[in-house]
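Chemist: Dropping a prediction and its sequence here:
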Amino acid sequence: MTDALKQLSDRLGGIAYGGDYNPEQWPREVWDEDVRLMREAGVNLVTVGVFSWAFLEPRPGQYEFELLDEVLDLLHANGIAADLATATASPPPWFSLRHPEALPVTADGVRLTHGSRQTFCPSSPAYAEAAGRLAERLVERYRDHPALALWHLHNEWGNHNAHCYCDSSAKAFRDWLRERYGDLDGLNQAWGTAFWSQRYGDWAEVMPPRATAAVPNPTQQLDFWRFSSDALLRLHRREAEIVRRLSPGIPLTTNLLVTLEKKVDGFSFAGECDFVSVDQYLTAADPEAHVGLSLDADLARGMGGGAPWLLMEHSTSAVNWQPRNVAKTPGQMRRNSLAHVARGADGVLYFQWRQSRAGAEKWHSAMLPHGGTGTKTWREVTALGHDLKALAEVRGSRVESDVALLFDWNAWWALEMDATPSRDVRYLDLVRAWYEALWSLGITCDLVHPSSDLSGHRLVLVPSLSLTSDADASSLDAFVREGGHAAVGFFSGVVDENDHVRLGGHPGAYRDMLGVHVDEFFPLREAETVRLSDGSEATVWTELVEPRGAETIVSFDSDPSYGGPVAGHPAVTRNAHGAGVSWYVATRPDADALRGLLARVCRDAGVTAPAEVPAGVEAVRRRGPDGTYLFLINHTSGDVPVAARGVDLLTGTVADGRTVVRAGDVVVVREDGTPSSDR
């Protein structure tokens, strides 16, 4: 992966900068202004053709490439490289009219109609054939074009159409299940069909989890989510095969949605790309949205095994699709963009270059806004272009982190199926709570799959992993026995990969490692709180924990009026396991308590922050073969002094043991002992 992104950044001569370019939305006379302004802003890469299928194939089998020919020639003549999309994300109206059976069907049996994007069934043979033909014609025509630097497969796989319940999907689901389980006996065992008389005697009886009278079979639901992600992955692999066969010298990627999208397993797609690319958009209603940005960036890095990655889309200001589309304040776009670079991005791209006049995204911000070059956004866009040129030497370096946080889409799906102990236990809430506590301590972490090699870390966090395989549980156990530290959140390890309860007591797969036995879960009522022995409060969940080797660190208050249904029992435990240490957190502590707990866990594991900074200031270090780079990002309203020694790449200012990061500003220090790129 690293080599492919290095190939791209070497060609560009620095960090990639640009965005989606949709010239088909504009008259030809606008295009010359576009490339002139791109040069002014420092743009070196644009994504072309994402939603161009109707222009490239206006009628079935009738391909017209003249517009794209001219666009690519114009970009090349102006020194701007192209990330060329396969244009398969939005079939044109003629396709839906000719193939109505390819339109997606909801769980209630409603067939959707054309009129937006991604209106196709992922299991439709007609779609796969038409998309494959288009991709092949595109690759054959442009594989040798001098503007081409990167292939962009599809766009945001499964964003709107991940789940289809039509007859084609039902057939494909049965085929997927045959491959997974072999025969009906294997399926019946995995799905636990002895319950509610659901045992299947013929494959024709097996359906997707369509709307039904009561709670659907949980493993059927879980497998359908897995199948649906794999159906999209099969389409991705089909396009990748075409590109690699016909254009072997050009890297390929696709824009994944990290935590923006629950329905697609990002890790499986990441492994099929030459490097990871993601889209990330702030939640405007969240005053701490920059923490969610960091989480997504750390997940993008984890999806690529720690290698640098590409930010394919984010916004210069407001988006168009949230309930209240709040604009970014002055300086916020710069902080957002450089925070991604701090956490491993070797490219910063936006949706989109020029803000649309019409259509569903006309109020989505862009690099060139409706107001043109006299706007705040344009001034910030051009200034950021200069900043990224100054940071060119950072590309290829890797983020330093001693902490891994286990993240798994399968566990996310399983936790939020029907009929779980509490609707208040939500996967991202738990992950975000632990991550935010770590972020506030200034400690960098990698979000990685449970099957990842953990040996390069000191500490592994498991905020929520109700579903885990034996192999992944054994891997964490071995990590701790060999001297690592781990902290595990409540309701983890309780079911296997088929969503079957692990018997013998909770927390199932982690019971021996943690040195505890959980007799019973006691979820709390809505808005109910309990008090802990250290005076803090907790919500959502409690458990009846019996230590079996572990020591009790914090208990539920001994008074049932305050300690709740498990008053006096352990809430947080610590266990020596082999040469390492494991912690168990049997409730959801309030933010301050969780922060204090994880600070203790980190000290215990020997984990320290890259620099001593107050809450609200990010400190992240990237290390390359020639030295290290300390990124300091101030999200507060006050100036902050930080111990640092080196040169700020953005200003040329020397930090002789101390630098001041102004309110809302960013400092990137090439630390002492690091030679400059031109030495």
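Modeler: Cool, the structure landed. Residues are numbered from 1 along each chain as shown.
Chemist: going forward, measure contacts between C-alpha atoms and count neighbours the same way
Modeler: OK.
Chemist: residue closest to the middle of the chain?
Modeler: V258 (1.8 Å; CA atoms, centre = their mean).
Chemist: Can you name the helix or strand that the nearest residue to that one once chain neighbours are set aside falls in?
Modeler: Leaving aside its sequence neighbours, V258 sits nearest to D296 (CA to CA, 6 or more residues apart in numbering; 6.0 Å). Secondary structure assigned from DSSP states H and E places D296 in helix 289-303.
Chemist: Give the buried residues for that helix.
Modeler: 290-303 (16 or more other CA atoms under 10 Å).
Chemist: what about versus this one:
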Amino acid sequence: MPETSPKGLTRLAFGGDYNPEQWPESVWQEDVRLMREAGVTMVSAGIFSWALLEPSPGVYDFGWLDRLLDLLHENGIRVDLGTPTVVPPVWFYRAHPDALPVTAEGMRHEFGSRGAICHSNADYRAAAANITTKLAERYGAHPALAMWHVHNEYGVPVSACYCDSCAAHFRRWLASTYGTVDAVNEAWGTAFWGQRYGGFEDINPPRLSPTVGNPAQALDYKRFADATMRENFVMERDILHRLAPGIPVTTNFMTALSQCDSVDYWAWGREVDIVTNDHYLITDGRRTHVNLAMAADLTRSVAGGAPWILLEHSTSGVNWQPRNPAKAPGQMARNSLAHVARGSEGAMFFQWRQSRRGAEKFHSSMLPHGGTHTRVWREVVELGASLDSLSTIRGTRTEADVAVLWDWHSWWAQSLDWRPSEDHDARERADAFYETLYDRHLTVDFAHPEADLSRYPLVVVPALYLMTEAAGTNVREYVENGGTLVVSYFSGIVDEHDAVHEGAYPGPLRDVLGLTVEEFSPLLKDQSVRLTGADGSELSGDVWTEFVVPRGAETVWTYADGLTAGHPAVTRHRFGQGSAWYVSTRLGAEGLDALLGWATDDAGITPRADLPRDVEVVRRTGESGTYLFAINHTGSDAKVPLEASGTELLTGERAAGRLEIPAGAVRVVRLDG
């Protein structure tokens, strides 16, 4: 079995992308000296270096990389070594211009950025396999090597190509997936609009057409593009496994739902030896620490609950958003340790030394343009010491309270054209439900809709437009066996081919929810509706309403106005030993809090009213003990109760009764016993 942690790394991972090719070799000694001062334990190297390693076809220059890896090893720094296949050299594109991707509109991209790759291109695949082989043969036994880093951020910025090579590859993929063209016609519903195909040779990618194309075809093309990138990863991974046995292989994910929507990370998580993730704060005025927690929980879930590694984030501001504010003093450590609390085995950054040239020269780094006389550098050194004091948490696992169902295929399908309302956003509903659970101090696991849910007292379905029959059976059995389920509107509507489930909405959820939906009634922009409870209390909803007909479910809240006035808005259905809640409109924060309050009562989850807002408390548990992370995202000092005494690892102080967390600070208690 491949290793599932970086080889030779005995502490938490701390460091960043190291790109010494941007600097004179005379700077390397200073870099390594400062890395040691900061407590760096691992760096990522070689990710964008193909043009240096193979400056012309079949001509290689490994001397500089030899010297770099030897220098890092001499100073006790482990290496996450990249295969540089995200940016082929310009000579490659001169020889193979058809390896540049083509858009759905027929425009071919040019060389000059990164990730401009047609993943179906045979010449690209051969060249990628060759450079990966050369690296594995040369460095597979190097004593500095901790793990392999294949490619970089698959799917960013290009995931799908629409060229003729991709068309031929797509036809082969369809033949392998469906067997016959008749099966494709059935799955895609090509009887509609006369789209029936007589043979695979008739099928092309969903290129630009006069109006909306076939949604099932578009959905399958997203699957194909994802699978094609994954084929290339597996090709490189298998070369590395063969030539460098015992060294784990990864590639950096971007699980934050706002940063990469073209990759099915459930599938990718099964292919890597270690799940790693890149996360950058989206500074759009929202509570960035909530999105951070959500991304970390999703990454841990993709890893099957196992420890993972934060392979990139920023020390301060980034450079690619419309406005890029700096992080506040202390925020870098708080962000980093929040990832660690939720399962990361360290905190790494892009990048070590801030670039002077290129597109990311204003992206923050561990060593800023201003050098060691800067706030960022001082905070980097402090963070290195903090992570060193937490080394005993390695191998422990984060404990979750509830599950949220999420499926990238459903998100892809719901995002296609001609849906009932463009204002309904699956990611927005996932964010909203997650934020409410976060504010109730509940730690979330994300789960695939067909995964085992039996260990969770509460399962939330914020947006699952596409739902297979197997997933429907799964949640039905979950509730029958005593679970509590919460489902939001426009879920359970279509099958895996984007075909509406036969019968009334919501398809496989009808029985467990105890209702049918006769008709959707989306609201116009800025419209809202009132909901009333039996006690006269009111909530409000917007974006969406439905004509719900109870078939065993009890009505908890009723529409008080609008077209659906008098119809149920929120229902509860006792089913088997459990209960299932349904909400047919978009509730705001107040309504979601009320809904999830009732649902957590049903699930027997004890409220955490003793914890302040924006102070998150998360546990990691394993053979080395139980660790309580308390992270204060507020500007005021806070206290949280401790059920047992322990040692606070960042200060070395004993803690008992109530733990004090200064404003903006983090405390980690190793509990006694």
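Modeler: Alright, I've got the coordinates. Keep in mind that this is a model prediction, so the values were computed, not measured.
Chemist: Would you mind measuring from the residue nearest to V258 of the first structure to F173 of the first structure?
Modeler: D296 of the first structure sits at a distance of 31 Å from F173 of the first structure (criterion: CA to CA, to the nearest Å).
Chemist: quick one: which helix or strand includes Y197 of the second structure?
Modeler: Short version, using DSSP H and E: Y197 of the second structure is in no helix or strand.
Chemist: and it, what pairs with it in the first structure?
Modeler: Using TM-score structural alignment as the criterion, Y197 of the second structure maps onto Y200 of the first structure.
Chemist: Any figure for the gap between its match and T212 of the first structure?
Modeler: In this view, Y200 of the first structure and T212 of the first structure are 17 Å apart by CA to CA.
Chemist: So which of the two has more stuff around it?
Modeler: Y200 (15 against 9; other CA atoms under 10 Å).
Chemist: if I pick the more buried one, what's in contact with it?
Modeler: Y200 of the first structure makes contact with L184, N188, T193, V206, according to CA atoms under 8 Å, 6 or more residues apart in numbering.
Chemist: show me the residues around the last one that make contact.
Modeler: Okay, so that is V206 of the first structure. Contacts for V206 of the first structure (CA under 8 Å, 6+ apart) come out as A170, R174, Y200.
Chemist: Just to check, E519 of the second structure is in contact with V549?
Modeler: No: E519 of the second structure is not in contact with V549 according to CA atoms under 8 Å; the separation is 9.9 Å.
Chemist: what residue of the second structure matches up with the residue nearest to V258 of the first structure?
Modeler: Under the alignment (TM-score structural alignment), D296 of the first structure pairs with A295 of the second structure.
Chemist: Assess the claim that that match and C260 are in contact.
Modeler: No: using CA under 8 Å as the test, A295 of the second structure is too far from C260 to be in contact (11.4 Å).
Chemist: What ranges does the stretch 151-300 of the first structure have for its helices?
Modeler: Listed in chain order, the helices of the stretch 151-300 of the first structure (DSSP state H, counting those that start in this stretch) span 167-181, 184-191, 218-246, 266-270, 289-303.
Chemist: How much space separates D108 of the first structure from Y165 of the first structure?
Modeler: As judged by CA to CA, D108 of the first structure and Y165 of the first structure stand 8 Å apart.
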